[in-house]
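*Asks:* below is the sequence, then the predicted model.
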Amino acid sequence: MGLWEALAILAAGVGAGAINAVVGSGTLLTFPVLLALGYPPVTATISNSVGLAPGALSGALGYRRELAGQRPRLLRLGAMSALGAVTGGTLLLVLPATVFMAVVPALIVGACLLIVFQPRLQGWVRSRRPSSSNGGRLLPLGIYGAGTYGGYFAAAQGIVLLGLLGTALDEDLQRVNALKNALTFVVNATAAVFYIVLASPVWSVVALIALGSIAGGYLGARFGRRLRPEVLRLLVVVIGLTAAGQLIVDLLTGTG
């Protein structure tokens, strides 16, 4: 690996860590860089997932104030996230490498629609259940699905989680974002252990992404905590649609 390649991966890691802390979809920075440098898709996905785990922890710690009082919820949903991550990791190793390039755009667009209509959906859900902190019986299943998605291909799992949590929970968006960051760490860390044991990440790539994502996660958390909910929601949608568009272009041109 040359110097410029290493700097490109490091810079992508910083950007991915920052975006993951604020919204999610940081993989849409690192993954294309790794592909452009010649790494096979599955190898790039595995190395990226392992490398982003420390940055996810950095982002979660940056939101620790907003996590106050959410420990029971985090433990309950975190278990489902871990189980989903193992499921997703298994799918990645079993299914053909090109499959996720076809299904991920639809998942991202669906998550963006959840974010756009979140205020109305949240009002609808709130009017049909008492004010509650558990999100209902279906939320754990949704979190399991998001964990499966994150373990399979990490891009925009934060957007999916924000859509689910923001709709189901009677909480401020920043507290929802803090919970999203914590669950993202659970997924990334679980997937990282899974891939270390059963696959072969490229450790030089892992180290560069990890260093960059730690710095980016810290900076992103400090910046993201100051955003107004309306701005954060707009940022989610813009990044999500951009991510979906990029994956569609890659699929149509055959570069994925």
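*Replies:* Arrived safely, thanks for sending.
*Asks:* from here on, just use CA atoms for contacts and neighbour counts.
*Replies:* Fine.
*Asks:* in this structure Y218 contacts G62, no?
*Replies:* Yes: counting by CA atoms under 8 Å, G62 is a contact partner of Y218 at 6.0 Å.
*Asks:* any idea how far L169 is from F194?
*Replies:* F194 is 30 Å from L169, where distance means CA to CA, to the nearest Å.
*Asks:* looking at those two, which one has more neighbours?
*Replies:* L169 (21 against 18; other CA atoms under 10 Å).
*Asks:* for that one, which non-adjacent residue is closest in space?
*Replies:* Distance criterion CA to CA, 6 or more residues apart in numbering; nearest residue to L169, sequence neighbours excluded, is G135 at 4.9 Å.
*Asks:* which residue ranges of the chain form helices?
*Replies:* For the chain, applying DSSP state H gives helices covering 3-22, 27-36, 41-62, 71-94, 99-116, 118-127, 139-152, 157-168, 173-198, 203-224, 229-253.
*Asks:* quick one: distance of the fifth one to the chain centre.
*Replies:* Between the mean C-alpha location of helix 99-116 and the chain-wide mean there is a distance of 12 Å, by CA atoms, centre = their mean, to the nearest Å.
*Asks:* cool, the first one as well?
*Replies:* Helix 3-22 has its average C-alpha position 15 Å from the chain's average C-alpha position, going by CA atoms, centre = their mean.
*Asks:* ok, the fourth one next?
*Replies:* Chain-centre distance of helix 71-94: 13 Å, with CA atoms, centre = their mean.
*Asks:* between it and helix 41-62, how big is the angle?
*Replies:* With axes from the mean of the first three to the mean of the last three CA atoms, to 10 degrees applied, the angle from helix 71-94 to helix 41-62 works out at 170 degrees.
*Asks:* contacts made by helix 71-94 with the rest, please.
*Replies:* Helix 71-94 is contacted from outside by 42, 133-134, 140-141, 143-153, 179, 182-183, 186-188, 190-191, 194-195, using CA atoms under 8 Å, 6 or more residues apart in numbering.
*Asks:* got another one to weigh against that:
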Amino acid sequence: MTPGEMLAVFGAGAGAGAVNAVVGSGTLITFPVLLATGLPPVTATVSNGLGLVPGSISAIIGYREELKGQGRRVLLLGTGAVLGGLTGAVLLLTLPASAFERIVPALVGIALVLVACQPLIAARVRRRRREGGSAHRDGGPLLFTGLTLASVYGGYFSAAQGIIYVSLMGMLLDETLQRLNAVKNVLAAVVNTVAAVLFLFFADFDWTAVLLIAAGSALGGLVGARTGRRFSPAVLRTLIVSVGTLALVHLVLH
């Protein structure tokens, strides 16, 4: 890897860490850069997953205030993230790269619609609670199952996984978007870490790429969290939908 390529990978890692902390889809920044350095697709995916772990952790630190009072929820949903992330990582190592090509754009598209409609969905959840409906404080089996399946995808590739997380939680939880974003960062970190542990033992990766992305994403995650926490719900939602739309276009065209 040339010095110029190393600088590009570090910069992509920083950008991905910042975007992941606020929205998700940071993989769409790092993955093409890694491919441009000559890494094979699976090696690039594995190296990217390993490198983004520090960025996920720094994003959690940046959003620690929004995580207060959500310990039980994080523990419950994190269990599903462990199972899903491990499954997705195994699939990455065993299935052809084209396995999810058709379903991924559909998942991202549906997630974007749900994020855009989150205020209406949240209002309906609140109304159901007032009327004594069956809305569950932590989303119930439906949310657990949905996030576990989303974590399977996250362990496999991870592009736009954060958007899918936020959309599902926004549909089933009566919480502010910033608090949902904080939980999203934890789930992404869990999936990335579980997948990383598996990759360390069973996959080929490039240590130079991993270390450069790790350094960049750790810095970017802190900056992204510090900036993202200041956004109003409307601005944050608009940013999520905008970045997600770009991700969707990228996935469809490639």
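*Replies:* Yep, it's here. Note that the structure is predicted; figures quoted are calculated from it, not measured.
*Asks:* got a TM-score for the two of them?
*Replies:* Here the TM-score for the pair of chains, by TM-score structural alignment, normalised by the length of the second structure, is 0.95; 250 aligned residues with a CA RMSD of 1.3 Å.
*Asks:* ok, back up a step: what's the residue nearest to L169 of the first structure aligned with over in the second structure?
*Replies:* Matched to the second structure by TM-score structural alignment, G135 of the first structure sits across from G139.
*Asks:* wait, its match touches M169, no?
*Replies:* Yes: at 7.4 Å, G139 of the second structure counts as touching M169 under the criterion of CA under 8 Å.
*Asks:* more neighbours: which of those two?
*Replies:* Neighbours per residue (other CA under 10 Å) separate G139 of the second structure from M169, with M169 holding more: 26 against 21.
*Asks:* what's the match for the more buried one in the first structure?
*Replies:* In the first structure, M169 of the second structure lands on L165 (TM-score structural alignment).
*Asks:* thinking its match is in contact with V176, fair?
*Replies:* Yes: L165 of the first structure lies in contact with V176 (CA under 8 Å); the separation is 6.3 Å.
*Asks:* residues contacting the residue nearest to L169 of the first structure?
*Replies:* Here G135 of the first structure is in contact with 165, 168-170 (CA under 8 Å, 6+ apart).
*Asks:* overlap between these and the second structure?
*Replies:* Mapping the contacts of G135 of the first structure onto the second structure (both residues aligned by TM-score structural alignment, their matches' CA atoms under 8 Å) leaves 165, 168-169 still in contact.
*Asks:* which residue lines up with L227 of the first structure in the second structure?
*Replies:* Using TM-score structural alignment, L227 of the first structure pairs with F231 in the second structure.
*Asks:* what separation do you get for its match and L67 of the second structure?
*Replies:* With CA to CA as the criterion, F231 of the second structure and L67 of the second structure are 17 Å apart.
*Asks:* looking at those two, which is more packed in?
*Replies:* L67 (20 against 14).
*Asks:* what about the nearest residue to the more buried one once chain neighbours are set aside, how many residues close to it?
*Replies:* Of all residues not flanking L67 of the second structure in the chain, A182 sits nearest, at 6.0 Å (CA to CA, 6+ apart). For A182 of the second structure, the count of nearby residues is 27 (other CA under 10 Å).
*Asks:* and A182 of the second structure, what pairs with it in the first structure?
*Replies:* By TM-score structural alignment, A182 of the second structure lines up with A178.
*Asks:* contact partners for that match?
*Replies:* A178 of the first structure neighbours (CA under 8 Å, 6+ apart): 60, 63-64, 66-67.
*Asks:* for ChimeraX, write the select line for the buried members of the residues you listed.
*Replies:* Restricted to buried positions by 16 or more other CA atoms under 10 Å, the ChimeraX selection for those reads:
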select :60,63,66,67
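*Asks:* closest to P105 of the first structure among the contacts of A178 of the first structure?
*Replies:* Checking the contacts of A178 of the first structure against P105 of the first structure by CA to CA gives A60 as the nearest, at 25.9 Å.
*Asks:* pretty sure the closest one sits against A21.
*Replies:* Yes: the pair A60 of the first structure and A21 qualifies as a contact (CA under 8 Å) at a distance of 7.3 Å.
*Asks:* which neighbours do those two share?
*Replies:* 181, 221.
*Asks:* how close does the residue sitting nearest the centre point of the second structure sit to F205 of the second structure?
*Replies:* The centre of the second structure sits closest to G162, judged by CA atoms, centre = their mean, with a distance of 3.1 Å. The gap separating G162 of the second structure from F205 of the second structure is 24 Å, by CA to CA.
*Asks:* just L180 of the second structure next, same as before
*Replies:* From L180 of the second structure to F205 of the second structure the distance is 32 Å (CA to CA).
*Asks:* what's the answer for G24 of the second structure, then?
*Replies:* 23 Å.
*Asks:* skipping adjacent residues, who's closest to A44 of the second structure in space?
*Replies:* Nearest one to A44 of the second structure, counting by CA to CA, 6+ apart, is L34 at 5.7 Å.
*Asks:* whoops, I mixed them up, I121 of the second structure
*Replies:* Nearest non-adjacent residue to I121 of the second structure (CA to CA, 6+ apart): M171, at 5.5 Å.
*Asks:* before we move on, the earlier item: any chance of the kept ones among the contacts of G135 of the first structure in a markdown table, with distance to T30 of the first structure too?
*Replies:* Formatted as a markdown table, those follow (distance: CA to CA, whole Å):
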| residue | distance to T30 of the first structure |
| --- | --- |
| L165 | 26 |
| A168 | 30 |
| L169 | 31 |
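*Asks:* out of those residues, which is nearest to I248 of the first structure?
*Replies:* L165 (26.4 Å).
*Asks:* related to what we said a few turns ago, who has more neighbours out of G24 and F205 of the second structure?
*Replies:* Each of G24 of the second structure and F205 has its neighbours counted (other CA under 10 Å); G24 has more, 29 against 21.
*Asks:* residues contacting the residue lying closest to that one once chain neighbours are set aside?
*Replies:* Counting by CA to CA, 6+ apart, G24 of the second structure lies nearest to G162, which is 4.5 Å off, once chain neighbours are set aside. If you count contacts by CA under 8 Å, 6+ apart, G162 of the second structure has them with 20, 23-25, 184-185, 188.
*Asks:* still contacting in the first structure, which of these?
*Replies:* Checked against the first structure (both residues aligned by TM-score structural alignment, their matches' CA under 8 Å), the contacts of G162 of the second structure that hold up are 20, 23-25, 184-185, 188.
*Asks:* just the closest of those to I240 of the second structure, please.
*Replies:* For these, the nearest to I240 of the second structure is V23 (5.3 Å; CA to CA).
*Asks:* how far is stretch 66-83 of the first structure from where the chain is centred?
*Replies:* 16 Å.
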